[in-house]
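K.L.:
let me see the structure of the following:
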Amino acid sequence: MIANKSIIETSKKSRDLNPVIITVILSLLVIIPQYGLGLILKISQNIEILDKFFTFIDTNNLFFLLIIYSTALALILAYIFARKALERNCLSLGLVDDDKIKKYGKGLLLGFGLVTLVVLILDLTEFAEIRKNLNGFNLKFFMVFLPAWMIQGFEEEFILRAILMNQMAARGKIELAIIANSIIFSIFHLGNADFSPMAFVNIFLIGIIFSLIFYINDSIYMPAAAHTFWNMTMANIYGITVSGNSSIPVTLFKTKLKGPDLISGGGFGLEGSIITSLILVILLIFLSRKIKNTKPAS
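P.N.:
Prediction:
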């Protein structure tokens, strides 16, 4: 694999800092908003308006919404770290793209399409049962989730691909940078409920796929959109848990996963299913061949 424009720019302009140190700092930046949210929860008990707000959130089972919105702070802190501490410019971060809207649209379709394909296969093989959520769907709450997932998807891709992957790629082999940041992506999920070896493999595979999409397009927008709508399609369209997190009541459908966890994914959701593995491997083969037959964007 040859360096694309953003990797070359990272190599030329960025501060050379050990990737291990960068990984630790970025991990702390991800954790800070969650601790901040916990602190606000404690303080809110003594402030009436905040207490009412969190009571409303708790009553409607929407606390997970606050967690994914809190990733906005992690995104801001990561951007400041990249620009100031690492001396990275927007080009090196994959933020410069004249076709960003078109690529975001492609990412949307990819994320939605992958999840839908897996759900339909499980439904047809009777390892899942899909039904309309006639009473639980609320369009207003549904639309509130959309920007939250957009922020969360962009935040994870920006941190892992735009910052970490390119920083590693600028120091050594691009292939190793892709593998390393994808392993870290899986490690970030180790503490999630119902985590399994298959879940680790699938999150690693989807990390590789997002990394290759970032590399091929030399742009963060398509992988960010794919990540966003991978999560939102599971959570708010099909009503499936995302990476073992609590289920969300605001869903278009309710999907009951059935049968062995190896096939259905169990409590971790689709990301724990071997069917997901097969679909991701097929896409990975396609992307690998595309890299061999075409030059990366410049």
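K.L.:
only C-alpha atoms from now on, for both contacts and neighbour counts.
P.N.:
Fine.
K.L.:
where along the stretch 151-298 of the chain do the helices fall?
P.N.:
In order along the chain, the stretch 151-298 of the chain carries the following helices (DSSP state H, counting those that start in this stretch): 166-171, 174-187, 197-217, 221-232, 261-264, 274-293.
K.L.:
closest to residue 109 out of those helices?
P.N.:
Proximity to residue 109 (C-alpha to C-alpha) singles out helix 221-232 among those, at 7.3 Å.
K.L.:
could the helices of the stretch 151-298 of the chain be laid out in CSV, adding distance to residue 27?
P.N.:
As requested, the helices of the stretch 151-298 of the chain are exported to CSV (distance: least, C-alpha to C-alpha, whole Å):
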stretch, distance to residue 27
helix 166-171, 15
helix 174-187, 10
helix 197-217, 16
helix 221-232, 19
helix 261-264, 30
helix 274-293, 26
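K.L.:
could you also give me the structure for this second sequence? I'd like to compare it with the first:
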Amino acid sequence: LLVWLWIRFYERRGIATIGFEPPRALFLYGRGLLLGLASFCAVIGILAPFGFVAVEAGDPAQVGLAALGGVLLVLIPGWLIQGAAEEVLTRGWMLPTLAARYRPWVGVLVSSLFFAVMHGLNPNLSILAMLNLFLYGLFAALYALREESLWGICAFHSIWNWVQGNFFGLEVSGQAVSGGMLFNLMETGPDWLTGGAFGPEGGIATTVVLLVSMAIIWWWPATGRQPVGQPVAADR
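P.N.:
Sure thing, here's the model as predicted:
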């Protein structure tokens, strides 16, 4: 809310200018949801075949179909807003502001570092978890620059957190989630691989998925006016 007020009344521009332009919004948001779902499932796909995740016993009222109502309720007014809020601050406002004032790589680097530092007080944080948070920031920056929009990365961020916490029942950045879960999994392998108490975002499996995702985004055919890492003014 503070970012929106700053943009509207201090910078005197519309909210849409930070990456919420209407054209193709539904398509970009829907694609982001699917890519976020697939990406986190890839993390589980790395761990599960080797037995590094297992089903955990829990309260039957908080797992499966009995928890479906709460799981959906947490997604719609919860994760969809939370994920978008972080993206508005870091990729919607900070990244382009720094890129325009200095250089595009400065906006990407600083916004990614800031995103990692934002989670610096989360419980069970490790060095590898901080690295993965930074890598996620880089990935999100590349994603937003590639699409020249926030719709897709907002959806990706929100569904990633929801799938991790309320679909699979794992910790999200070191924190247990509320609202119930469809499956109740727990990590059973080494912490450096699974993330341990921080959740999968603190393990090498997530590192691999993020690095592969960044490579895909880098080589993804551009849909906007300029390649990744180039300022808007470059095509004028």
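K.L.:
about what we covered before: any idea which of the helices of the stretch 151-298 of the first structure gets closest to residue 136 of the first structure?
P.N.:
In terms of C-alpha to C-alpha, the element of these nearest to residue 136 of the first structure is helix 221-232, at 16.0 Å.
K.L.:
contacts for the closest one?
P.N.:
Here helix 221-232 of the first structure makes contact (C-alpha atoms under 8 Å, 6 or more residues apart in numbering) with 95, 100-101, 103-112, 114-115, 146, 149-158, 210-211, 213-214, 242.
K.L.:
can we see that at 7 Å?
P.N.:
Counting by C-alpha atoms under 7 Å, 6 or more residues apart in numbering, the neighbours of helix 221-232 of the first structure from elsewhere in the structure are 100, 103-104, 106-108, 110-112, 115, 149-150, 152-154, 157, 210, 213-214, 242.
K.L.:
then stretch 177-184 of the first structure?
P.N.:
Here stretch 177-184 of the first structure makes contact (C-alpha under 7 Å, 6+ apart) with 160, 164-165, 168-169, 204, 207-208, 211.
K.L.:
quick check: buried residues in it?
P.N.:
Across stretch 177-184 of the first structure, burial judged by 16 or more other C-alpha atoms under 10 Å covers 177-184.
K.L.:
just the helices of the stretch 151-298 of the first structure: most buried one?
P.N.:
Sort those by mean neighbour count, taking mean count of other C-alpha atoms under 10 Å, and helix 221-232 sits at the top with a mean of 28.
K.L.:
quick check: longest helix in the second structure by residues?
P.N.:
helix 25-47 (DSSP state H).
K.L.:
now that one on the first structure. Mean distance?
P.N.:
Averaged over the aligned pairs, helix 25-47 of the second structure sits 0.9 Å from the first structure after superposition, using mean C-alpha distance after the TM-score superposition for the first structure.
K.L.:
which strands and helices sit next to that helix?
P.N.:
Helices and strands touching helix 25-47 of the second structure, by 3 or more C-alpha pairs under 7 Å, 6 or more residues apart in numbering; DSSP states H and E, are helix 151-162, helix 204-219.
K.L.:
now the angle from the first one to helix 127-147?
P.N.:
By that I understand helix 151-162 of the second structure. Comparing the axes of helix 151-162 of the second structure and helix 127-147 via axes from the mean of the first three to the mean of the last three C-alpha atoms, to 10 degrees yields an angle of 150 degrees.
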